[in-house]
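Asks: I'd like to go over a predicted model; first the sequence, then the structure.
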Amino acid sequence: MPLSTLLKKSAAFFIGIIISVFLIFFIYSQTLIVQMSNHSQRIINDLNDGANQAYSALARLNRNSFTECSTLNLLTMRKLQFEANDIKDIGFFDGNKIICTTGVGELEIPISEGQFDKKIDGHEFWFGHKLKTFDGTVEGVVIKSGRYNVVLSFNTLLVKHHEFTNYEIVALINDQPKHLYGHDDIYKNETHNNRNNVQVGLLSHKLEFCGEQRFICVAIQQDNFTEYQKVPFTLVLMFILILSGVTALHVYDYIDRYMNSDKRRIQKGLEKHKFKPFYQPIVDLKSGKAVGCEMLARFKDSKGILYPDTFIPIVSELGASWQMTELLVTQAIHDLKGLELADNPIYLSINIFPKDINNGQVLKILDLIKDTPSNIEFTFEITEDEELDFAKAQEILNKLVVAGVNISIDDFGTGYSNMSQLQSFPIHTLKIDKSFIDEVETGAIRSTLIPNIVSIANKLHAEIVAEGVENILQVEELLKMDITLAQGWHYSKALSIRKFKHYLADNSDFNLS
């Protein structure tokens, strides 16, 4: 394998792994962000539920008419606390001092409530308040309304939240965060307008989220893939990465095969005019001078040459036969414009796909050749390797003949033509296939059919051109059979226009400037 190919394949393998890493990270990141967002929303919802439960309890208590910390008052407070899931303690006030609580009972020394942090919905809130009645070790949210307050403990409210452990809950007091619960210093006050603020890093993800009234916010920070740091997951990840590299290698091979396939090259070649006309002289066997030529398609691009036996079937498969023919004829007309007038016009033979006759596309060529000089005689060669729709073809060929185009049957004797069909066509030339000419000098059985072809041509009043003439012996035998026109390597291979000009100058009565 060439080094360049090996490097490309290696690059494809590692690019596949890199793409897989990015894709896995992207999927993981999106999943983690959704989980963190849902988790923060659930925390806010639970805190709101706790606050609503506190609102309801305070409303019920204040509907009573207790004015002192009586046994009945304490019993009512304790019953309501028992019914509530999230209330840790309830206190009763005399003025601005707590005189009894459900946890302690009647206080020996009343406790001053102090300045509240924020007033929301008519309720006074203390955030992160250390409860003196619980020896200062319990923190929570204190909510007061009327003569009562309730204490909500974060440990009680958030007992079921274990999905993420590295989070912080804060209250925004005058837009300044006050730590309430969790790990301190995670929240950075980077969220606005109740939208998630997400920070994605290679090592960790962070999310900040605030409730609707933007006074309780949650920040969650999670190191990436900490939940998957186990050997089985590592093995699965390695397998996925290797599989991704192998898949990328197969994709590269597929794309490379497609980009370098003959079909792709031909498609691009048609777009970029990589098909060029070459010209093989048609020679008078008696004089040895060129009287015309057959235009043959040649293809060359940056990857090299494709030969007709390769590109002709693909052009036909692509449905681009007329596109190629039109491109070549246009170029050929341009190439032969400088031809000086001789006694007889030069014979320019052009291969036409039978399908382009069947569908009538060939008639478009009349617009291409209508303004060409009169010293060019166009002949359209119909190959016998594809069956003609004779009913349609006869009408179309007649139109071409009326316009001054000659009709030739190429590779005669090897295809679909028969005498009755040929008699209905305006045939000008029969071209004897090379397979007959190859055996003419040895007198093999196939060559004995040539006189029959000559007889058919005479009945059709058609000329004969022998294809594939390679030596003087073949020339002599053909002359004995009264065949006077030929082409083949004995005279010249197909030539570029530049070389064809020189050939005409040396071997014809034509001069192409």
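Replies: Structure received. Residues are numbered from 1 along each chain as shown.
Asks: switch to C-alpha atoms for all contacts and neighbour counts from now on
Replies: Will do.
Asks: ranges for the helices of the stretch 351-500 of the chain?
Replies: Using DSSP state H, counting those that start in this stretch, the helices of the stretch 351-500 of the chain run over 354-358, 365-369, 390-402, 419-423, 434-437, 450-460, 472-480, 497-507.
Asks: any chance of these in JSON lines with mean neighbour count and distance to residue 240 as columns?
Replies: Shown next, in JSON lines, are the helices of the stretch 351-500 of the chain (neighbours: other CA atoms under 10 Å; distance: least, CA to CA, whole Å):
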{"stretch": "helix 354-358", "mean neighbour count": "20", "distance to residue 240": "51"}
{"stretch": "helix 365-369", "mean neighbour count": "13", "distance to residue 240": "58"}
{"stretch": "helix 390-402", "mean neighbour count": "16", "distance to residue 240": "60"}
{"stretch": "helix 419-423", "mean neighbour count": "12", "distance to residue 240": "66"}
{"stretch": "helix 434-437", "mean neighbour count": "19", "distance to residue 240": "59"}
{"stretch": "helix 450-460", "mean neighbour count": "16", "distance to residue 240": "69"}
{"stretch": "helix 472-480", "mean neighbour count": "16", "distance to residue 240": "69"}
{"stretch": "helix 497-507", "mean neighbour count": "16", "distance to residue 240": "58"}
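Asks: got another one to weigh against that:
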Amino acid sequence: MKKYQQKSVIAVIAVLTGVVVFVMGSLILLYFAGHKLAATVNDDAKHIIKHIDAAVEESSRILIPLNTRIFTQCDDANLLEMRRALFDAKYVIDIGFFKNDQLVCTTGAGLLSKVIDDRKPDFIRPDSNVRIRFEPKLRLLLFNGREMPVVIVRKGSYNLIIDTTAFVNGLITAHRWEASYKAGSKLHHLAGHNGLYDEITHQHQLPFETLLKCSDRSAGYCVAVHIPWSQFFANNQLLLVISLILNCLVGVSSAFIIDFQIAARRSIKVRVSKGLKKGSFYWTYQPIICLQTGKVVGCEVLARFEDKYGVLYPGEFISQIRKHHLTWSFTEAMIAKVLEELTPLEALPQGFKVSLNIFPCDLEQGNVSLLTQIPELTHSRFIICLEITEDEYLDTSIAHAHFRTLVESGFHLSLDDFGTGYSNLRNLQNLSFHQLKIDRTFVQDIATEGLKASMIPNIMELVHKFNYTCVAEGIETNEQEAILKTAGVHFGQVWKYGRPMTVAKFKTYLT
């Protein structure tokens, strides 16, 4: 259940990481999109202002020379000059001549059969006495069936019809824009979406999507541009979809990477490897009791593991220690800590037996010979008993040689979990064992009178034959204990006599 909860926590962390990365990526994407939108708005505003400046300059270039000719009537010479001026014009589409504030001729229609009274201007530029008026639906005399949004500029005896659609020339992104002239606090509409300038000024707008910009060359002329986010996204659908897909992939990849990294950090292999260096392993002591007297005669050292990620059980970490060749590092750490903890305990009597588990592979590799070079072990006041599980390594000449060296140096040898591993009776005769341990499965089979239980007398015959001592594991009931006593088993080791405990509790237990 705890593992399931840990995996759930890892999954939640990974998902949250993926979500955070996705959100951050979306915010970054939105940030750059905002700057792209702002740049587009700014480009549109600059484009419109550039054309307004050009139209103002063109108006001056046409009106000033015409007024200096001082024509008093619309004759052929006057019309010729007007048409010459219009020929090179980019924004001006028609020129008219006034007499007594009445339009008498235009370049397009020529001399009018009926004069037209001039209308009141929207404003007069004080710097040049130019009269300006906006006409949203003007019908030119030459194209009477066509309505056009124009600006009419008059100075002296001449006026110009300026086509405002030329300001954008189809090259801007914004659908809503407005060109205006500011005279003090008053705003005069010239072209585009009427009222947009005031809307942007007085109403809340989303960031990046609006801009108010005035000309540096033509004083008073300003432009307002609005590109809503919806239009921007609509114009960049493909890019947006690709960006979101990539962002999703980054988020999912981040989740998988975090999940992998956390899982890797919390993998048993990594935890065990780091645990040897960081002291995540600790050792407990399970008492070994003389079945005849009930006295504590020794203890077995059992490894336990706990780090910030939780507890690992021996069945989990022992296999990893074997698989990744950490057996000797583990054994060295165990010996150092056990000597540090047990040596100061005065409650331990002389001849107290301390059983340490040794990996069989360290026999074949010769690591066990290093034990004879540790003075604290060879001169210990304890009897150091090395417990070795049955394994094919025990049946080699190399193992036999190391066993002899260990025995000559004063170590006792115990064959652990007898009958469950690589059983070879020759080892009992050829190797210098002092002790044999009966596996708990034999003891637990006593109550059912199973096959393994029936083998205990045979095992004890071997024990007596080779003059070994015998330890039984897994004694849980008085019945099991009585049967084992009758069979001649010397010692017992199980929770009935004491659970594996830390050195502090073991000290209390002894007293």
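Replies: It's in. These numbers were taken from a predicted model, which means no experiment stands behind them.
Asks: work out the TM-score between the chains.
Replies: Overlay of the two chains. TM-score (TM-score structural alignment, normalised by the length of structure 2): 0.56; 440 aligned residues with a CA RMSD of 6.8 Å.
Asks: looking at the helices of the stretch 351-500 of structure 1, spot the one closest to residue 310 of structure 1.
Replies: Nearest of those to residue 310 of structure 1, taken as CA to CA: helix 354-358 at 18.2 Å.
Asks: show me what counts as buried in stretch 246-262 of structure 1.
Replies: 246, 247, 248, 249, 252 (16 or more other CA atoms under 10 Å).
Asks: out of the residues you listed, which comes closest to residue 262 of structure 1?
Replies: residue 252 (17.2 Å).
Asks: within the helices and strands, which one has the closest one?
Replies: If you go by DSSP states H and E, residue 252 of structure 1 is part of helix 231-259.
Asks: report all helices and strands that that helix contacts.
Replies: helix 3-62 (3 or more CA pairs under 8 Å, 6 or more residues apart in numbering; DSSP states H and E).
Asks: circling back to that earlier point, could I get the buried residues of stretch 246-262 of structure 1 as TSV with distance to residue 262 of structure 1?
Replies: Supplementary listing: the buried residues of stretch 246-262 of structure 1 in TSV, determined by distance: CA to CA, whole Å:
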residue	distance to residue 262 of structure 1
246	26
247	24
248	23
249	21
252	17
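Asks: all strands of the stretch 201-350 of structure 1, in order?
Replies: 204-210, 216-223, 275-284, 290-301, 304-306, 346-352 (DSSP state E, counting those that start in this stretch).
Asks: which one of the ones you listed lies closest to residue 428 of structure 1?
Replies: Using CA to CA, those put strand 346-352 closest to residue 428 of structure 1, at 11.5 Å.
Asks: can you get me a residue count around residue 113 of structure 1?
Replies: Residue 113 of structure 1: 14 surrounding residues under other CA atoms under 10 Å.
Asks: before we move on, back to that, minimum distance to residue 301 of structure 1: which of the helices of the stretch 351-500 of structure 1 has it?
Replies: Closest approach to residue 301 of structure 1 among these is made by helix 497-507 (18.0 Å; CA to CA).
Asks: now the angle from the closest one to strand 275-284?
Replies: 10 degrees (axes from the mean of the first three to the mean of the last three CA atoms, to 10 degrees).
Asks: show me what helix 497-507 of structure 1 is packed against.
Replies: Contacts defined by 3+ CA pairs under 8 Å, 6+ apart place helix 497-507 of structure 1 against strand 275-284.
Asks: mean distance, the strand it packs on to its aligned residues in structure 2?
Replies: Strand 275-284 of structure 1 differs from its equivalent in structure 2 by a mean of 2.6 Å after superposition (mean CA distance after the TM-score superposition for structure 1).
Asks: how about residues contacting that strand?
Replies: Contacts to strand 275-284 of structure 1, defined as CA atoms under 8 Å, 6 or more residues apart in numbering, come from residues 269, 289-300, 324, 327-329, 331-332, 347, 484-488, 491-497, 500.
Asks: check stretch 98-115 of structure 1 too.
Replies: 69, 74, 77, 78, 89, 90, 91, 92, 93, 96, 97, 133.
Asks: take those and write them to JSON lines, including distance to residue 28 of structure 1 and secondary structure.
Replies: Converted to JSON lines, these look like this (distance: CA to CA, whole Å; DSSP: H, G, I helix; E, B strand; the rest coil):
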{"residue": "69", "distance to residue 28 of structure 1": "57", "secondary structure": "coil"}
{"residue": "74", "distance to residue 28 of structure 1": "53", "secondary structure": "helix"}
{"residue": "77", "distance to residue 28 of structure 1": "49", "secondary structure": "helix"}
{"residue": "78", "distance to residue 28 of structure 1": "48", "secondary structure": "helix"}
{"residue": "89", "distance to residue 28 of structure 1": "42", "secondary structure": "strand"}
{"residue": "90", "distance to residue 28 of structure 1": "45", "secondary structure": "strand"}
{"residue": "91", "distance to residue 28 of structure 1": "47", "secondary structure": "strand"}
{"residue": "92", "distance to residue 28 of structure 1": "51", "secondary structure": "strand"}
{"residue": "93", "distance to residue 28 of structure 1": "52", "secondary structure": "strand"}
{"residue": "96", "distance to residue 28 of structure 1": "53", "secondary structure": "coil"}
{"residue": "97", "distance to residue 28 of structure 1": "53", "secondary structure": "strand"}
{"residue": "133", "distance to residue 28 of structure 1": "46", "secondary structure": "helix"}
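Asks: of those, grab the buried ones for PyMOL.
Replies: Entered in PyMOL, the line below selects the buried ones among the contacts of stretch 98-115 of structure 1, by 16+ other CA under 10 Å:
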select buried, resi 69+74+77+78+89+90+91+92+93+97+133
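Asks: measure how the helix holding residue 252 of structure 1 sits relative to helix 3-62, angle-wise.
Replies: Using the same axes, to 10 degrees: helix 231-259 of structure 1 against helix 3-62 is 130 degrees.
Asks: coming back round to it: the strands of the stretch 201-350 of structure 1: which one's closest to residue 10 of structure 1?
Replies: Between residue 10 of structure 1 and the strands of the stretch 201-350 of structure 1, the shortest gap by CA to CA is with strand 304-306, which sits at 25.8 Å.
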